[in-house]
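Colleague: A predicted structure for the sequence below; I have some questions about it.
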Amino acid sequence: MSNANNPKGQNRPQQPTQQPTQQPAKPPVPVENDAANTTPRVERRATLAILGAGPIGVEAALVASRLKIDFMWFEKGQVGDHLNRWGHLSTHAPMKTIVTEIGLEEIRKNGMGEFLVNLEDTGTGKGWRDGYLSLLLETPLLAGKLEVGVEAIAAGRDNRLREDPRGPRDPLGPFRLYLRGPNNQEQHVLADAVIDCTGVLGTPRPLGKSGLPAPGENACRDRIAYHVEDILGADRKKYADKTVMVVGAGISAATAISNLAEMAKGHEATWVVWLTRRPSSLPVRRISQDPLKGRDSIAAAANHIACRAEGNIEFHAGAWVDRLENQGNDKPVKVVATIGNKEVSWEVDRIFSLCGYQPSRLLNRELRMPWESSLDLPATGIESKEQELNPGPATEEPGWYVLGAKSYGRASGFDVGTGARQIRQAMAEILRVKPQ
């Protein structure tokens, strides 16, 4: 310390710096809004919310509108999105068998009959969407009703948790839906009843052992198709003169195999490896007296290819995919599988993982939603003893309906005629009237 300002040249002791006294933390004071000057936020509420705009969702909205039921309607993509994924493929049935009379009536009476798909022909997914579903959205009953780009993320009972006690006569209140829309906008809405028609094609099953993703599967997703792409058309370049693996034994796998075999006739460098889990030389199970002749023809053709090893295709039954190895861009994917007790590997350019589809349980996780364990059958919510309409367990959430393909869980036997009957039953219960 300098003595320049100390005339006696003596050092003065330095005074300790005094710290400011710390005040004890105070809890925040709640601010009460002046009820006279504040308008409470009102959440949207309707008698019914419909989730999904595939064939069953559109028909449900049409019936609700005709019955003058107040409803909201949400679709995370566009109308008929899943039909667009297989728009190039056949419906395997004449169009007149997969549309409804009330739908045709609305289209015709509003002057759009000339744009209808040919009802006598076997149609395609694209024709079904463009020549029927999209037309219905232009009719006065449905115009402006659908909110696209809005996904239902979760649902619960308003002001209740799933674990809260419930008495048999306790009023349950409406359902609360958590929605996410364009630009990640979030909102809650309330509905007295909900019809879930979100389907299963958005949750394909992975290709690894035990129904789990194979190690490396996620790293190779840009090389994997979980739906049948347009092999003979728009996607030909992906597969022509390439080594392609197909995993699965359903009608989707049979369709991919048949189309790849056809393409290989003109592209002889194409090579296909077909893996199925069941140890059967006839991999695709055929339906006895299948009413859809086109579907049965594809199954028979694929089984013939498996037995005869035709069309540049090698077939391996009793195979499980162990792992995938991403070897880098522009390099093939290494697939390692077990066949019997033997490990086998291939290097492939593209993979079709066609192992089936399953319903997502995420939407219902805060509801008391029972599921049948083996086939993932949800409670449909409808009061019917017909197993065709109500294949799953009894509901514990009155007013929540699961209709369409999702109601059949992992099973693939659902048809549109069943869905139309499910809709009539659900609407009757919503209106508390007897089905017509």
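Modeller: Cool, the structure landed.
Colleague: switch to C-alpha atoms for all contacts and neighbour counts from now on
Modeller: Will do.
Colleague: from the middle of its chain, how far away would stretch 239-251 be?
Modeller: 23 Å (Cα atoms, centre = their mean, to the nearest Å).
Colleague: whoops, I mixed them up, stretch 408-415
Modeller: Distance, centroid of stretch 408-415 to centroid of chain: 13 Å (Cα atoms, centre = their mean).
Colleague: show me the contacts for Ala143.
Modeller: Leu137 (Cα atoms under 8 Å, 6 or more residues apart in numbering).
Colleague: Compute the distance between it and Ser65, please.
Modeller: 11 Å (Cα to Cα, to the nearest Å).
Colleague: same thing with Leu119?
Modeller: 24 Å.
Colleague: what does Cys197 give?
Modeller: 16 Å.
Colleague: higher neighbour count, these two?
Modeller: Taking other Cα atoms under 10 Å, Cys197 and Ser65 do not tie; Cys197 has more neighbours (25 against 16).
Colleague: any residues touching the helix or strand hosting Gln187, and which ones?
Modeller: In this structure, Gln187 sits in strand 186-196 according to DSSP states H and E. Where contact means Cα under 8 Å, 6+ apart, the residues beyond strand 186-196 that reach it are 43-52, 158, 173-180, 399-403, 430.
Colleague: Please pick the buried ones from these.
Modeller: 45-52, 174-180, 399-403, 430 (16 or more other Cα atoms under 10 Å).
Colleague: Mind jotting down where the strands sit in the stretch 201-350 of the chain?
Modeller: Applying DSSP state E, counting those that start in this stretch to the stretch 201-350 of the chain gives strands spanning 224-225, 243-247, 271-275, 313-316, 319-325, 333-339, 342-348, 350-353.
Colleague: Could you export these as CSV, including distance to Ile69?
Modeller: Shown next, in CSV, are the strands of the stretch 201-350 of the chain (distance: least, Cα to Cα, whole Å):
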stretch, distance to Ile69
strand 224-225, 40
strand 243-247, 45
strand 271-275, 49
strand 313-316, 53
strand 319-325, 49
strand 333-339, 53
strand 342-348, 53
strand 350-353, 41
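Colleague: The structure to be compared is supplied as follows:
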Amino acid sequence: MNQVVVIGAGPQGLAAAAHLLERGIDLLVLEAGSGPAAAVAEWAHVRLFSKWSEVMDSASKRLLSTTEWAEPGEGYPTGGEWISQYLAPLASALGDRVRYGSRVVGVSKKGRDRSVDAGREEQPFVIHVVNTDGSEARIEAKSVIDASGTWGTPSPAGSGGLPAIGENAAAVAGVLGYQIPSTDDVQALAGKHVVVVGNGASAKTAIVQLARVVEQDPATQVTWVLRRGVVGNTFGGGEADELPERGALGVLAEKAVSDGHVALVTGFRTDSVSLNGAQAVLTADDGRSLELADQVIVLTGFRPDLSILSEVRLDVDLRLQAPSRVATEVDPNIHSCGSIRATGAADLAHPDAGLYIVGAKSYGRAPTFLALTGFEQVRSVAAELAGDHEAAERVDLVLPDTGVCGGAGLFDAPEETTGGGCCAVTPVGIDLTPALSN
């Protein structure tokens, strides 16, 4: 069995397929959704802060050049444009190598659970799949590239890593959600009190959107909740950020606060979410409570779902849930994007040889992943699987700096402390045009 199975037909999964195909390696991409980049489709209205040239992979472009594809020009695509102008054509070029409606529910070694040593290295991987129609299948592979991402497992509002008391009930009631609102959703919040929890690019995007609603309807109230007791580099590196739109996003978020359109609450670690009819009250672990909110938007990042890999042997950092050698490079307590080294096959390998976790999932809980990072990872992994060790070891990427110090600063630092910040998960950004045009 010489087939390589790629889990996920998102940006990194499709790029991995293009590199494998270019290397002459037999491959199959398994995607749970009904089409390519199903997760991206859920935030199709959001504009990336990375421009077109930074969200297209080299091997993918070479494959697309053999079709009638027209390469996009300059500019910053929305998630929807990323799909329609690049990811969907790429999936089409890969043809029946991409299989939709195929959810991977487990990966193991054939006939061996994780505790069995005997003959383990000689056995192929077995990928357990549940199809849309409910049927099940097992697919064998010599190697597995897990590019399933983290979109399906957002981090909760609860400050201890677990959902706050009442958080799940509030989500079921529709008072609390975990996605950047669409233009229509944002406009529907006019005149209401909205609480945004989080401090990454997703949260800043929502803050900037909502600040514009406040300008249109001053009766709108927006509260921005930060867990840390320090503002510090909350707003990013500004003009020093080597991704200009990311820097501009922070500038706009800061202006929303300074103009009084958004109330900033720091050191608020949500302990409970109490429903009061169609509204909710957030209470912190120090007893403070916010005013009744009509909508709570939780944008606190994502975490990897490692459950499908429970029967294979992983070398994973206990804190970040990222491959151990990657974790040392992306730990947000130490690094910002610009201080992170690009990672390749050697960093992504696990004790079960031939298994790789790539893309956002490879960063675990670290919020510093960029699309460029994933493209470099899959280039290196494909080279390694092809036996081109020299190319696999080569680093073809220098990551853009955030314009802030490395690290995230002290968790309970006083207000005047200026610890570093961390950059945000890509793809997430904001349309910087004056109107809400996404």
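Modeller: Sure thing, it's come through. Note that the coordinates shown come from a computational prediction; the quantities given were computed from them, not determined experimentally.
Colleague: I'd like to know which of the strands of the stretch 201-350 of the first structure is closest to Val79 of the first structure.
Modeller: strand 224-225 (21.8 Å; Cα to Cα).
Colleague: which SSE is Thr103 of the second structure in?
Modeller: No Thr there; residue 103 of the second structure is Arg. strand 102-109.
Colleague: Contacts made by that strand with the rest, please.
Modeller: With Cα under 8 Å, 6+ apart, strand 102-109 of the second structure has contacts from 7, 30-33, 114, 120, 123-132, 307-312.
Colleague: mean shift between it and the first structure?
Modeller: Strand 102-109 of the second structure differs from its equivalent in the first structure by a mean of 1.0 Å after superposition (mean Cα distance after the TM-score superposition for the first structure).
Colleague: which residue in the first structure lines up with Pro218 of the second structure?
Modeller: Alignment note (TM-score structural alignment): Pro218 of the second structure maps to Glu268 of the first structure.
Colleague: TSV for the strands of the stretch 201-350 of the first structure, including distance to Asp192 of the first structure and mean neighbour count?
Modeller: Shown next, in TSV, are the strands of the stretch 201-350 of the first structure (distance: least, Cα to Cα, whole Å; neighbours: other Cα atoms under 10 Å):
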stretch	distance to Asp192 of the first structure	mean neighbour count
strand 224-225	39	16
strand 243-247	43	23
strand 271-275	47	22
strand 313-316	51	19
strand 319-325	45	21
strand 333-339	49	19
strand 342-348	51	14
strand 350-353	39	23
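Colleague: Glu101 of the first structure is nearest to which of those?
Modeller: The closest of the strands of the stretch 201-350 of the first structure to Glu101 of the first structure is strand 224-225. By Cα to Cα, the value is 35.8 Å.
Colleague: Please, which helix or strand holds Val29 of the second structure?
Modeller: strand 27-30.
Colleague: how about the helix or strand following that strand, which residues of the first structure does it hit?
Modeller: Counting by DSSP H and E, the next helix or strand C-terminal to strand 27-30 of the second structure is helix 38-41. Counting by TM-score structural alignment, helix 38-41 of the second structure pairs with residues 81-84 of the first structure.
Colleague: Could you list the residues in contact with that stretch?
Modeller: Here stretch 81-84 of the first structure has contacts from 54, 125-126, 128-129, 201, using Cα under 8 Å, 6+ apart.
Colleague: which one of the residues you listed has the most neighbours?
Modeller: Trp128 (25 neighbours).
Colleague: My reading is that it is in a strand; is that accurate?
Modeller: No: under DSSP: H, G, I helix; E, B strand; the rest coil, Trp128 of the first structure sits outside any strand and is assigned helix.
Colleague: Count the neighbours of the alignment partner in the first structure of His350 of the second structure for me.
Modeller: In the first structure, the residue paired with His350 of the second structure is Thr395, using TM-score structural alignment. For Thr395 of the first structure, the neighbour count with other Cα under 10 Å is 19.
Colleague: Now do the contacts for Thr395 of the first structure.
Modeller: Here Thr395 of the first structure is in contact with 369-370, 379-381 (Cα under 8 Å, 6+ apart).
Colleague: how about the alignment partner in the second structure of Lys242 of the first structure, what does it touch?
Modeller: Lys242 of the first structure maps onto Lys192 in the second structure when the alignment is built from TM-score structural alignment. Counting by Cα under 8 Å, 6+ apart, Lys192 of the second structure makes contact with 219-221, 293-294.
Colleague: ok, now Ile50 of the first structure?
Modeller: Counted by Cα under 8 Å, 6+ apart, Ile50 of the first structure has contacts 57, 60-61, 71-74, 194-197.
Colleague: can you do 7 Å?
Modeller: By Cα atoms under 7 Å, 6 or more residues apart in numbering, the residues touching Ile50 of the first structure are 57, 72-74, 194-196.
Colleague: List just the nearest of these to Ala93 of the first structure.
Modeller: Taking the contacts of Ile50 of the first structure together and measuring to Ala93 of the first structure by Cα to Cα, the closest member is Gly57, at 20.1 Å.
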